[in-house]
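Peer 1: Here is a sequence with its predicted model. Questions after.
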Amino acid sequence: MFFLIIVYSNYKNNSNLFSRRGNYSLFIIHYSLFIEHPTVIIEILSPSTEKYDRGDKFKYYRQIPSLQEYILVDSKSISVEIYQRGEGKIWHYSAYTEEESITLSSIEFTSTVKVLYEGVNFETDTV
């Protein structure tokens, strides 16, 4: 089993794992690398799982030796939170909004938060 990952063209890496297709870079990476040795885990938060994603699930993820970054992407507003592994058991927390840039150091990826939400329309409650 393989995964196909699509990343915006500003992704720069000399890896042989990807090829260019128009404005995107395509990666084909073996499934076992994600399961056994993840470097980055990205969660799209939903109201029903947000507490679990921030709590018990993150507690489990912190025990994965290869994990360097844990990203939480809000599904209700333009907001991204990043936990980055520091020395020992220290995890550094940063929160980002629409016009700010994020950098995932472990995979050499940089983008504005706004680009990550491109094409997303949030539902609004009406009274």
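Peer 2: Sure thing, it's come through.

Peer 1: CA atoms for contacts and neighbours, from now on please.
Peer 2: OK.

Peer 1: Show me where the protein has its strands.
Peer 2: 2-8, 18-21, 24-30, 40-44, 69-73, 79-85, 91-97, 101-104, 109-112 (DSSP state E).

Peer 1: Give me the packing partners of the third one, helices and strands only.
Peer 2: The contact analysis (3 or more C-alpha pairs under 8 Å, 6 or more residues apart in numbering; DSSP states H and E) places strand 24-30 against strand 2-8, strand 18-21.

Peer 1: Could you say which one of these comes nearest to Leu104?
Peer 2: Closest approach to Leu104 among these is made by strand 2-8 (12.6 Å; C-alpha to C-alpha).

Peer 1: hmm, back to that, Serialize the helices and strands packed on strand 24-30 to JSON lines and add fields for distance to Tyr31 and mean neighbour count.
Peer 2: JSON lines is the format used below for those (distance: least, C-alpha to C-alpha, whole Å; neighbours: other C-alpha atoms under 10 Å):
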{"stretch": "strand 2-8", "distance to Tyr31": "5", "mean neighbour count": "14"}
{"stretch": "strand 18-21", "distance to Tyr31": "15", "mean neighbour count": "13"}
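
Peer 1: take a look at this one as well, against the first:
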Amino acid sequence: MTPDVTCIGANETVAEAAKKMTDLGVGSLPICGTDEKLKGMLTDRDIVVKVIGAGKDPAQVKAGELAQGEIVTVAADDTAEDILRIMSEHKVRRLPVIDRHVLVGIVAQADVARALPDSKVGDLVEDIST
């Protein structure tokens, strides 16, 4: 897990999110509301496809506008096996880690890969990619 996660505020623009992603060297950011609750995840792909590719101005679109659907998370005490199952079921590569409703980190596919045998990691990659 990567601790000390930086959120993008739901009212911040997608352009600001892109700048944060660049500065942090990451491809996604959790979207947090003014209530500090997780609203969703914003990926670099979301920015390209849903904003730039759709002809929208990243300086005008708010990050919160791209928060959609069910927010899939894991608990801070979930096992690597639990995380593997959740990633496979929801076909996601990154999961916010929550401890008592507070965002405490992000666990990525690479984190799981380091914790599990190669065969299980191969299954995860296949599940996510199909």
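Peer 2: Noted; the coordinates are in hand. All values reported here derive from a predicted model rather than from experimental measurement.

Peer 1: Any chance you could compute the TM-score here?
Peer 2: After superposition, the two chains reach a TM-score of 0.32 (TM-score structural alignment, normalised by the length of the first structure), with 69 aligned residues with a C-alpha RMSD of 4.3 Å.

Peer 1: about what we covered before: which one of the helices and strands packed on strand 24-30 of the first structure lies nearest to Leu33 of the first structure?
Peer 2: It is, among those and with distance given as C-alpha to C-alpha, strand 2-8, at 9.7 Å.

Peer 1: and that closest one with strand 24-30, angle?
Peer 2: 160 degrees (axes from the mean of the first three to the mean of the last three C-alpha atoms, to 10 degrees).

Peer 1: Residues contacting strand 2-8 of the first structure, please?
Peer 2: Among residues not part of strand 2-8 of the first structure, those counted as contacts by C-alpha atoms under 8 Å, 6 or more residues apart in numbering are 23-31.

Peer 1: are any of these buried, and which?
Peer 2: Buried by 16 or more other C-alpha atoms under 10 Å: 25-27, out of those.

Peer 1: Need the residues you listed in CSV (columns: distance to Ala95 of the first structure).
Peer 2: Shown next, in CSV, are these (distance: C-alpha to C-alpha, whole Å):
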residue, distance to Ala95 of the first structure
Ser25, 26
Leu26, 28
Phe27, 27
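
Peer 1: Just give me the closest of the residues you listed to Glu50 of the first structure.
Peer 2: Phe27 (28.3 Å).

Peer 1: residues in contact with the residue nearest to that closest one when sequence neighbours are not counted?
Peer 2: Nearest non-adjacent residue to Phe27 of the first structure, counting by C-alpha to C-alpha, 6 or more residues apart in numbering: Phe18, 4.4 Å away. Contact partners of Phe18 of the first structure, counting by C-alpha under 8 Å, 6+ apart, are 25-28.

Peer 1: Going by distance to Phe109 of the first structure, which of those wins?
Peer 2: Looking across the contacts of Phe18 of the first structure and measuring by C-alpha to C-alpha, the closest to Phe109 of the first structure is Ser25, at 11.9 Å.

Peer 1: how close does the closest one sit to Glu36 of the first structure?
Peer 2: 24 Å (C-alpha to C-alpha, to the nearest Å).

Peer 1: Also Val73 of the first structure?
Peer 2: 23 Å.

Peer 1: For these two, indicate the residue with more neighbours.
Peer 2: Remark: of Val73 of the first structure and Glu36, Val73 carries more neighbours, 21 against 11, as counted by other C-alpha atoms under 10 Å.
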